[in-house]
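[1] Below is the sequence, then the predicted model.
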Amino acid sequence: MDLNELLVFAKVVQAGSFTSAARGLRMPKSTVSRKVSELEERVGAQLLQRTTRKLRLTDVGQAYYEHCARIVAEAEQAELAVTRMQSAPHGLLRVTAPLAFNFMGTMIAEFLAGYPEVQIEMVCTDRTVDLVEEGFDLAVRAGKLADSSSLIARRLGSIERVAMASPRYIQERGAPKSPKELAAHDCLLFGAGASGNVWTLHSGSRTAEVAIRARLTVNEPDMLRAVALAGFGIALLPNTHYAKDIDAGRLQRLLPEWSSPGAPVNAVYPVTRHHSPKVMAFVDFLKERWPHKV
């Protein structure tokens, strides 16, 4: 079966003449006529009655055309669906990000509101996901990236940790006026082991290294935040994560000119997803909305 014959036949019937059909199909009239003749020969029946004034379907041709018209319409709908999917964000978007990136929830909700034909499956994990092997469209990753020829990275922004404390702690112990004064305060340390008991802070071209006294050491950022909120010390917390605590007055930013060196944050996706509208729309959206410094 030659589907081109079916298409040409249906278009001839719809156009009402070989000339009009040839114009619409951008084919020579002789080719259109030949395709219809070959179709009639293949099915063993006359489908069109040809006169000098107009074309008319035979009874067999009418029955055959009804089936052909449905096939052609389905094919056109299939092409239209592909075109729409390639031009507008659509379908399931599988994303992975670190566990601590719960602040992205607000951005994701805003994206879903703006792109109603996109569904997101968000998997939060601290392991490095193999995007290609596990079928993910995109990862949001912090820190230095490994070299890869199969992945594309786009910089979204950075995460810097800044000194924060609760109003209760500041009222009881006062606020440090310079990085070196941190040595006299109770500090809450993120990480594990004694190697992290030195905080490195930057302010423009200036750098300060301070040996701090860790009242608490913990490797879970939300637990660190909870102890800071309770007033037990000064913590270096990610600027992207706890801006709402500062806005609400639950925590106060200390040493506002100083912060830890920023860790780059990138959107990473397979090379094969580079032309995917839903991936590109999400990456552009994250880049535009990525939080700035507190």
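    Yes, it's here. Numbering: from 1, shown residues only.

[2] Every contact and neighbour count from this point should use C-alpha atoms.
    Will do.

[3] which residue sits closest to residue 151 in space, ignoring its chain neighbours?
    Using CA to CA, 6 or more residues apart in numbering and skipping residues adjacent in sequence, the residue nearest residue 151 is residue 270, 4.4 Å away.

[4] I'd say the one you found and residue 138 touch.
    Yes. Taking contacts as CA atoms under 8 Å, residue 270 lies within contact range of residue 138: 7.4 Å.

[5] intersection of neighbour lists for the two?
    Common neighbours of residue 270 and residue 138, using CA atoms under 8 Å, 6 or more residues apart in numbering, are residue 131.

[6] Neighbour count for the two, which is higher?
    Higher neighbour count among residue 270 and residue 138: residue 138, with 27 against 20, using other CA atoms under 10 Å.

[7] ok, the residue nearest to residue 151 to residue 199 distance?
    36 Å (CA to CA, to the nearest Å).

[8] Same check on residue 84?
    52 Å.

[9] Any buried residues in stretch 151-158, and which?
    151-153, 155-158 (16 or more other CA atoms under 10 Å).

[10] tell me which element residue 95 is part of?
    Here residue 95 sits within strand 91-97, counting by DSSP states H and E.

[11] What are the buried residues along that strand?
    Buried-residue list, strand 91-97, by 16+ other CA under 10 Å: 93-97.

[12] so residue 41 sits in a helix?
    Yes. Residue 41: assigned to a helix according to DSSP: H, G, I helix; E, B strand; the rest coil.

[13] That one: neighbouring residues, count only.
    Residue 41 has 12 nearby residues by other CA under 10 Å.

[14] What's the separation between it and residue 35?
    Distance of residue 41 to residue 35, computed by CA to CA: 10 Å.

[15] What of residue 85?
    32 Å.

[16] what's the angle between the helix ranked longest in the chain and strand 91-97?
    Ordering each helix of the chain by length in residues (DSSP state H) puts helix 59-87 first. Angle, helix 59-87 to strand 91-97, by axes from the mean of the first three to the mean of the last three CA atoms, to 10 degrees: 20 degrees.

[17] Export the buried residues of strand 91-97 to JSON lines and append columns for distance to residue 71.
    Converted to JSON lines, these look like this (distance: CA to CA, whole Å):
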{"residue": "93", "distance to residue 71": "31"}
{"residue": "94", "distance to residue 71": "34"}
{"residue": "95", "distance to residue 71": "37"}
{"residue": "96", "distance to residue 71": "41"}
{"residue": "97", "distance to residue 71": "44"}
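
[18] related to what we said a few turns ago, which one's more surrounded, residue 84 and residue 199?
    Ranked by neighbour count (other CA under 10 Å), residue 84 and residue 199 place residue 199 first, with 17 against 12.

[19] thinking that one is in contact with residue 209, fair?
    Yes. The pair residue 199 and residue 209 passes the contact test of CA under 8 Å, sitting 5.6 Å apart.

[20] secondary structure element for residue 33?
    helix 29-43.

[21] hold the first one in mind and look at this next one:
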Amino acid sequence: MDRLDAMNVFTRIVEARSFTQVASDLGLPRSTLTDAIKRLEDRLGVSLLHRTTRVVRPTLDGEDFYRRCLSILSEMEDAESAFSGAKPKGKLRVHVHGILARHFLLPTLPDFLARFPDIEIQIGEGDRLVELVREGVDCVLRVGAPADSDLIIRKLTSLEEVTCASPAYLDRFGTPQTLTALDGHQMVGFRSTAAGTVLPLEFIQRGERKTVTLPTPVTVTSADTLVECARLGLGLIQKPRYSSADDLASGRLIEVLSNTPPPSSPVSILYPRARHQSPRVRAFIDWAERAFTAA
């Protein structure tokens, strides 16, 4: 068994948490897999796996090596596919903003998988900063202006944002007509795990971006909780119009300061330069772009 085969065996054992299952899947004796992992560990000079009678799991070194193996094996698959003309295949690891994905991407995911049946998508959710290469992630979908990065950034669309609050809040604090009327108001704080800070309210006034920070009786890290707090009358919030439509139509939330709207938020896909020629990543990006255009 050469090094690439051993790396493939190692990644499958990590994912299955079992020597026996992988041996059965590959039609190989369990001892062959054990020997392959032992040779890998001897060559690297580290222990890659914790083995018990019930489960197999990677050590810290094993987790790091696993991610590196994924990157190498992915590059090999992509190189072979590029020359053979084969359809994209293999695992595609993406990290997305959950609400965004559920609204724009998931409705057409069955069509994507029907077109590319040999691609297996693993979706992680959140807005934290992801170290794509180290974590073995192929691409991330993000809202907001990406920070300077060595990653390739492909903008998909821009999302219109609204400022809103509940009727109960507006009855208590009044409905602001101008930015100066925000004195005495409060907001529900949203702490971005990516930025590590509470985001201010932002407005476009006569073509210029203005930021306003108000008292925050409650600070949250979840978009769903942000909206629920606004419904309960705890403060002003800003959120994408697409995800506010039901609340605005039902009257649970009311738009304010529409003459000075928040700036639109760009939606982008970021991926390492090494993934630029990956058939899997190209297929996913092209599909995501169509999904946002059609929505």
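    Arrived safely, thanks for sending. What you see is a predicted model; the values in this text were computed from it and never measured.

[22] follow-up on the earlier one: residue 85 and residue 35 of the first structure: which has the busier surroundings?
    residue 35 (19 against 16).

[23] do you know how far that one is from residue 62 of the first structure?
    17 Å.

[24] What ranges does the first structure have for its strands?
    Remark: strands assigned in the first structure by DSSP state E are 48-50, 55-57, 91-97, 118-124, 138-142, 151-159, 161-165, 186-190, 198-203, 206-211, 213-218, 234-238, 252-253, 263-270.

[25] between the longest one and strand 234-238, how many degrees?
    Calculated by the same axes, to 10 degrees, strand 151-159 of the first structure forms an angle of 150 degrees with strand 234-238.

[26] Now check residue 232 of the first structure against the second structure: what is it aligned to?
    Superposed on the second structure with TM-score structural alignment, residue 232 of the first structure falls opposite residue 234.

[27] Now do the same contact list for the closest residue to that match other than its chain neighbours.
    Spatial nearest neighbour of residue 234 of the second structure, excluding adjacent residues (CA to CA, 6+ apart): residue 188 at 6.4 Å. By CA under 8 Å, 6+ apart, the residues touching residue 188 of the second structure are 216-220, 226, 229-230, 234-237.

[28] how far away is the residue nearest the centre of the second structure from residue 138 of the second structure?
    With distances taken as CA atoms, centre = their mean, residue 96 lies nearest the centre of the second structure, 2.0 Å away. Applying CA to CA, the value for residue 96 of the second structure to residue 138 of the second structure is 11 Å.

[29] Residue 153 of the second structure now?
    Applying CA to CA, the value for residue 153 of the second structure to residue 138 of the second structure is 13 Å.

[30] got it, and residue 269 of the second structure?
    Taking CA to CA, one finds residue 269 of the second structure at 10 Å from residue 138 of the second structure.

[31] Repeat that for residue 277 of the second structure.
    For residue 277 of the second structure relative to residue 138 of the second structure (CA to CA), the value is 12 Å.

[32] what's the answer for residue 110 of the second structure, then?
    According to CA to CA, residue 110 of the second structure and residue 138 of the second structure sit 20 Å apart.

[33] With neighbour numbers in mind, choose between the two.
    Using other CA under 10 Å, the more surrounded residue of residue 110 of the second structure and residue 138 is residue 138, with 24 against 12.

[34] wait, residue 269 of the first structure sits on residue 141?
    No. At 10.6 Å, residue 269 of the first structure and residue 141 do not qualify as touching, with contact defined as CA under 8 Å.

[35] what about residue 112 of the first structure, neighbour count?
    14.

[36] what do we get in the second structure for it?
    Checking TM-score structural alignment: residue 112 of the first structure goes with residue 109.

[37] Can you show me the helices along the second structure?
    Using DSSP H, helices in the second structure cover 3-16, 19-26, 30-44, 60-84, 98-100, 109-115, 132-135, 167-173, 223-231, 245-250, 279-294.

[38] could I get those as TSV with distance to residue 50 of the second structure?
    Supplementary listing: the helices of the second structure in TSV, determined by distance: least, CA to CA, whole Å:
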stretch	distance to residue 50 of the second structure
helix 3-16	10
helix 19-26	12
helix 30-44	12
helix 60-84	9
helix 98-100	33
helix 109-115	35
helix 132-135	20
helix 167-173	55
helix 223-231	38
helix 245-250	50
helix 279-294	32
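
[39] And the ones you listed: which comes nearest residue 265 of the second structure?
    helix 98-100 (12.1 Å; CA to CA).

[40] Now the closest one: buried residues?
    98, 100.

[41] Identify all contacting residues around that helix.
    With CA under 8 Å, 6+ apart as the test, helix 98-100 of the second structure has contacts from 125-126.

[42] can you pull the contacts of the aligned partner of the residue nearest to residue 151 of the first structure in the second structure?
    Mapped onto the second structure by TM-score structural alignment, residue 270 of the first structure lines up with residue 272. Neighbouring residues of residue 272 of the second structure by CA under 8 Å, 6+ apart: 132-133, 138-139, 150-152.

[43] For residue 61 of the second structure, state which of these is nearest.
    Of all the contacts of residue 272 of the second structure, residue 61 of the second structure sits closest to residue 133, with 15.7 Å by CA to CA.

[44] list the contacts for residue 212 of the second structure?
    Counting by CA under 8 Å, 6+ apart, residue 212 of the second structure has contacts 200-202.

[45] Distance check, it against residue 236 of the second structure.
    For residue 212 of the second structure, the distance to residue 236 of the second structure (CA to CA) stands at 11 Å.

[46] Could you double-check that residue 185 of the second structure sits in contact with residue 173?
    Yes. Contact status for residue 185 of the second structure versus residue 173: in contact at 6.4 Å, counting by CA under 8 Å.

[47] ok, those two, which is more surrounded?
    A count of neighbours by other CA under 10 Å puts residue 185 above the other of residue 185 of the second structure and residue 173, at 18 against 15.

[48] Under the alignment, what does that one map to in the first structure?
    So residue 185 of the second structure corresponds to residue 185, using TM-score structural alignment.

[49] picking that back up, a markdown table for the strands of the first structure, including distance to residue 19 of the first structure?
    Shown next, in a markdown table, are the strands of the first structure (distance: least, CA to CA, whole Å):
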| stretch | distance to residue 19 of the first structure |
| --- | --- |
| strand 48-50 | 13 |
| strand 55-57 | 11 |
| strand 91-97 | 41 |
| strand 118-124 | 44 |
| strand 138-142 | 51 |
| strand 151-159 | 51 |
| strand 161-165 | 73 |
| strand 186-190 | 78 |
| strand 198-203 | 76 |
| strand 206-211 | 79 |
| strand 213-218 | 80 |
| strand 234-238 | 70 |
| strand 252-253 | 77 |
| strand 263-270 | 48 |
